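Asker: no sequence for this one, just the structure:
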């Protein structure tokens, strides 16, 4: 491999015989690094979001060693560094509140240190966009290695999917059809190996879309976490990043507008998480790619969902991998003419070159385009006087008969109000009602938690009701399902129309017309707005920074001051 002709970025630290270079090399050598590692070879950062508090990422410490071996073999100098780890299963109030904080840490760690390229190790759903966002703002050569999904679960002879079956079993327990003891017994059966959720939740979605955008090596998305082939992929990623540095293959050459368009199409095909909308909007802002919420409608509509995975379908990620994984999905989309096949990927080849000859190994798991799980699987963007800046829903996880609906609002002012009243026998609600949850958006909770898929009232569950229209400014887990309208923008906490909804107001939803309407006269809404009082902002700390800087859902919930590429220019050395 021919070395990069221009001086490497790390040469600013380690090259020459000045006092500063002496200091930088000498202190690094106290770790046992030999002198020849400072001979001008690429210094490759291994950005590791490993943590025992983030179960999905628990195996990344092992994968880092395989990345390290690949870097050494290709003639690079690997240096591992930690970043804040975001685990949705443990963090409160929600890991989403810290995505931008982790992205800041990634960006500044890369910029402040002698790094020429970086391998990003991510797993749980917020870690993938956080690491990509931070690295994209520096725009060095980078590629992603995902933790990989956990093995399939099984309970009482039935397949058990992480996340998805939590919501199902929880509703069954509340309805009285299973006991608390049975519910508890499912815990160990669900999570039987390290790895991310084995359903098409946000972690799997972001891994799949990263592969569709070309920022990972082919095959990265679906290899199970404990499969030896994931270690091989990590090793090969270590080798490849050294070559990328020599080729100056920066992230902005991969993450183009066409790559984002491919991600929208891929998300429809896999029945991907609604959270992908927010994360891709934020990532596009970092690489300065024009990308609008309405692109999801314009590009993603009429693309069928062909991956039969929970929560939209039946199978799990291990089945998906055995059926050909994301490469097989991309082959289907390429054959249908739905992708920009000429998009460059991190291995130096195009999407079409990487995936055009891949075989689909199971037509049940990855269906033909002519026999889809859902005819129109793209994210639906709704607009109207209830959501002037947009709201979204996921058709592949919804009940078809509820995609067009009109019902009376049952309003919960916040999540505490919801928990206090949802199972009240006197709650005035029926199956035609529309559940409305306020003040759970980016500022309102704060952090925009995954509570949008509100559990149904117990008295309706006991009658056999399994779905209702639910509307909120919150998010929902990618493993969840139901006719759930999310990300209402502007949110209630900043005085959006959602804040003005009252019990009994009629709400009309028509997904085919991309419409959501609060049937209240403008004069009455103006009267309510005049009496609305904003919540008291946080007094100090990160929560105050978050509240002051956070953008709304339609803009990706990034911080205003973080949008754009700031590059990786080397600061002056003052030593």
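Answerer: That came through, no problem. Since we're looking at a predicted model, the values are computed, not measured.
Asker: contacts, neighbours, all on C-alpha from now
Answerer: Fine.
Asker: top strand in the chain by residue count?
Answerer: Assignment by DSSP state E gives strand 404-412 as the longest strand of the chain.
Asker: counting by contacts, list what it packs against.
Answerer: strand 434-437, strand 506-510 (3 or more CA pairs under 8 Å, 6 or more residues apart in numbering; DSSP states H and E).
Asker: what's around the residue nearest to residue 270 when sequence neighbours are not counted, how many residues?
Answerer: Once flanking residues are discounted, residue 270 sits nearest to residue 307: 4.9 Å by CA to CA, 6 or more residues apart in numbering. Residue 307 is flanked by 31 other residues according to other CA atoms under 10 Å.
Asker: surely residue 307 and residue 267 touch.
Answerer: No: using CA atoms under 8 Å, residue 307 is not in contact with residue 267, being 10.2 Å away.
Asker: about what we covered before: tell me the most buried of the helices and strands packed on strand 404-412?
Answerer: Among those, ranked by average contacts under mean count of other CA atoms under 10 Å, first place goes to strand 434-437 (a mean of 27).
Asker: on that earlier part again, distance to residue 456 for the helices and strands packed on strand 404-412 - can I get that in a markdown table?
Answerer: Below are the helices and strands packed on strand 404-412 laid out as a markdown table (distance: least, CA to CA, whole Å):
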| stretch | distance to residue 456 |
| --- | --- |
| strand 434-437 | 9 |
| strand 506-510 | 18 |
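Asker: the structure to be compared is supplied as follows:
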């Protein structure tokens, strides 16, 4: 088949003349006659600090593309810095995906290399590429190196939560807390814990969209640039093979991603990203698939927040392929990768070099570590919990609700010494779902009341229609659907109601008479906390965002649209 870019460049008419003339800028004549044009979609930005090094990575990709006979073209796309963007980076994931899709469709490119790292960048790039379905491959930007403070390794994110709670509990001085700030981020790269950035980089490889063995390579490691160069060469080959996301991202690939998610103790945020990506492809994937496929998969990776080590350790211990080899029998052998070969065929040479970081299959950290999907009167369409990050004694729990109507309400009251709360209370935060906030922020892992921290309490059951950081830990029930702002029963809970959590039975129930619950209406304070944007992206988002159990994508973006352009330029 002919090159897509030839639709712009081939011929002698005025349009072809304009396209070639404006794009020459030093390119040789044969750049427009049979050489694939490969976009390098980069999320490099100084305001996305975890991705700020991707300019260097893009140059290595470009060298590989040119060496293989292609024409590399750098294409900046929307970049989202998890630590900076307000009100929450998740609000903009769908916008970034839509912009990526539209730019790839609108431009004369035959394939794309996707450069991302920070939490939302890889999901948005994959969603956009899947929707336009041009040959595509991902180069993850890689985790940062491990920083240390007072001789102890620091897990960025996880140790922020831990140290800040120690300050509130009176066991760490504020001065020492602030001293740790300059040691937290040692190098370029994304978070070094098994947070969302690390999780989505590895899952992109499990899905088949990364050259096997590259994901998890630390950002400062020269082997990342070597892998980027090779990926550039591969991208040219993808055009000749006509290997598109729709041929790689199959139901078998999502099966493998769910197995991998459990084995690495990955972020709960992966659930909404995988569901949204599947929706773009028309792959049938539901919330229950995460429980069915992943619930009994053992936790093998000893990384924060579920364990002790960090991403640099995982790489030296054998890397992601060594983890996958341990669970090879659970993987779907038919799932392909961008290399054209099945994922399982890339596992033969993998080895575990440090069993304290990557546990053998027979000696797992936890025998069953997948995401647990809960249903019941408080979550009719589902909620999730990560048992590997929870406290075992709280996985079955009955307690009285302490309700907060917004994150502002929570911050205003949580440290009140007169707050009626004890260790058995269940903290409930609502108005934080996709529609209610808007954007489903990472606030579900609510800080504990100061007076309980001072008593030594370090975990409580917490329930929210929002998300939590992949670097967070605790017995947190999140992604409750429907959210309160969409009419879910979470909006009807009152302080003092009994809530029953039973993770082994997969239940989350409000122990209130159904007749009484049916007669309730949301309090004025609850409704007042919901977002009501009047213009711009937030208005579009609130009007069209789906619930968490559907991946929180926009309803009109479900399904791919292909690469065809409806009209030519004139």
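Answerer: That came through, no problem. Predicted model only: the values in this text are computed from it and were never measured.
Asker: tm score of chain vs chain?
Answerer: With the length set by TM-score structural alignment, normalised by the length of the second structure, the two chains reach a TM-score of 0.98; 567 aligned residues with a CA RMSD of 1.0 Å.
Asker: hmm, back to that, which of the helices and strands packed on strand 404-412 of the first structure sits closest to residue 558 of the first structure?
Answerer: In terms of CA to CA, the element of those nearest to residue 558 of the first structure is strand 434-437, at 22.7 Å.
Asker: which residues of the second structure does that closest one align to?
Answerer: Under TM-score structural alignment, strand 434-437 of the first structure corresponds to residues 426-429 of the second structure.
Asker: and if you look at stretch 455-464 of the first structure?
Answerer: The aligned range for stretch 455-464 of the first structure is 447-456, by TM-score structural alignment.
Asker: ranges for the helices of the stretch 451-575 of the first structure?
Answerer: In the stretch 451-575 of the first structure, the helices defined using DSSP state H, counting those that start in this stretch lie at 458-461, 522-531, 541-549.
Asker: for the first one, packing partners?
Answerer: When contacts are defined as 3+ CA pairs under 8 Å, 6+ apart, helix 458-461 of the first structure sits against helix 164-175.
Asker: how about the helix it packs on, aligned to which bit of the second structure?
Answerer: Going by TM-score structural alignment: helix 164-175 of the first structure matches residues 158-169.
Asker: quick one: average offset of the matching stretch versus the first structure, please.
Answerer: Average distance, stretch 158-169 of the second structure versus aligned residues of the first structure after superposition (mean CA distance after the TM-score superposition for the first structure): 0.3 Å.
Asker: next one: that stretch to chain centre, how far?
Answerer: How far stretch 158-169 of the second structure lies from its chain's middle: 23 Å, per CA atoms, centre = their mean, to the nearest Å.
Asker: same check, this time on stretch 399-410 of the second structure
Answerer: That offset, for stretch 399-410 of the second structure, works out to 26 Å (CA atoms, centre = their mean).
Asker: contacts for that stretch, please.
Answerer: 421, 424-432, 443, 493-500, 525-526, 529 (CA atoms under 8 Å, 6 or more residues apart in numbering).
Asker: picking up where we left off before, right, and the helices of the stretch 451-575 of the first structure - which one's nearest residue 320 of the first structure?
Answerer: helix 458-461 (32.0 Å).
Asker: how close does the longest helix belonging to the second structure sit to the first structure?
Answerer: When the second structure is parsed with DSSP state H, its longest helix is helix 222-241. Compared with the first structure after the fit, helix 222-241 of the second structure shows a mean deviation of 0.3 Å (mean CA distance after the TM-score superposition for the first structure).
Asker: now check the second structure for the residue matching residue 482 of the first structure.
Answerer: Checking TM-score structural alignment: residue 482 of the first structure goes with residue 474.
Asker: out of the helices of the stretch 451-575 of the first structure, which is the most enclosed?
Answerer: Scoring the helices of the stretch 451-575 of the first structure by mean count of other CA under 10 Å, the most buried comes out as helix 458-461, with a mean of 19.
Asker: ok, and what's touching that one?
Answerer: 171, 174-175, 422-423, 425, 430-431.
Asker: closest one to residue 326 of the first structure out of these, please.
Answerer: Nearest member of those to residue 326 of the first structure, counting by CA to CA, is residue 171, at 31.7 Å.
Asker: what about that closest one, neighbour count?
Answerer: Count around residue 171 of the first structure with other CA under 10 Å applied: 20.
Asker: list the contacts of it.
Answerer: So residue 171 of the first structure contacts 455-456, 461 (CA under 8 Å, 6+ apart).
Asker: if we go to 6 Å?
Answerer: By CA atoms under 6 Å, 6 or more residues apart in numbering, the contact set of residue 171 of the first structure is empty.
Asker: roughly how far does it sit from residue 201 of the first structure?
Answerer: According to CA to CA, to the nearest Å, residue 171 of the first structure and residue 201 of the first structure sit 19 Å apart.
Asker: and stretch 103-117 of the second structure, what's buried?
Answerer: Judged by neighbour count (16 or more other CA atoms under 10 Å), stretch 103-117 of the second structure contains these buried residues: 103-106, 108-117.
Asker: to clarify, my last question referred to stretch 292-305 of the second structure.
Answerer: Buried, per 16+ other CA under 10 Å, within stretch 292-305 of the second structure: 293-305.
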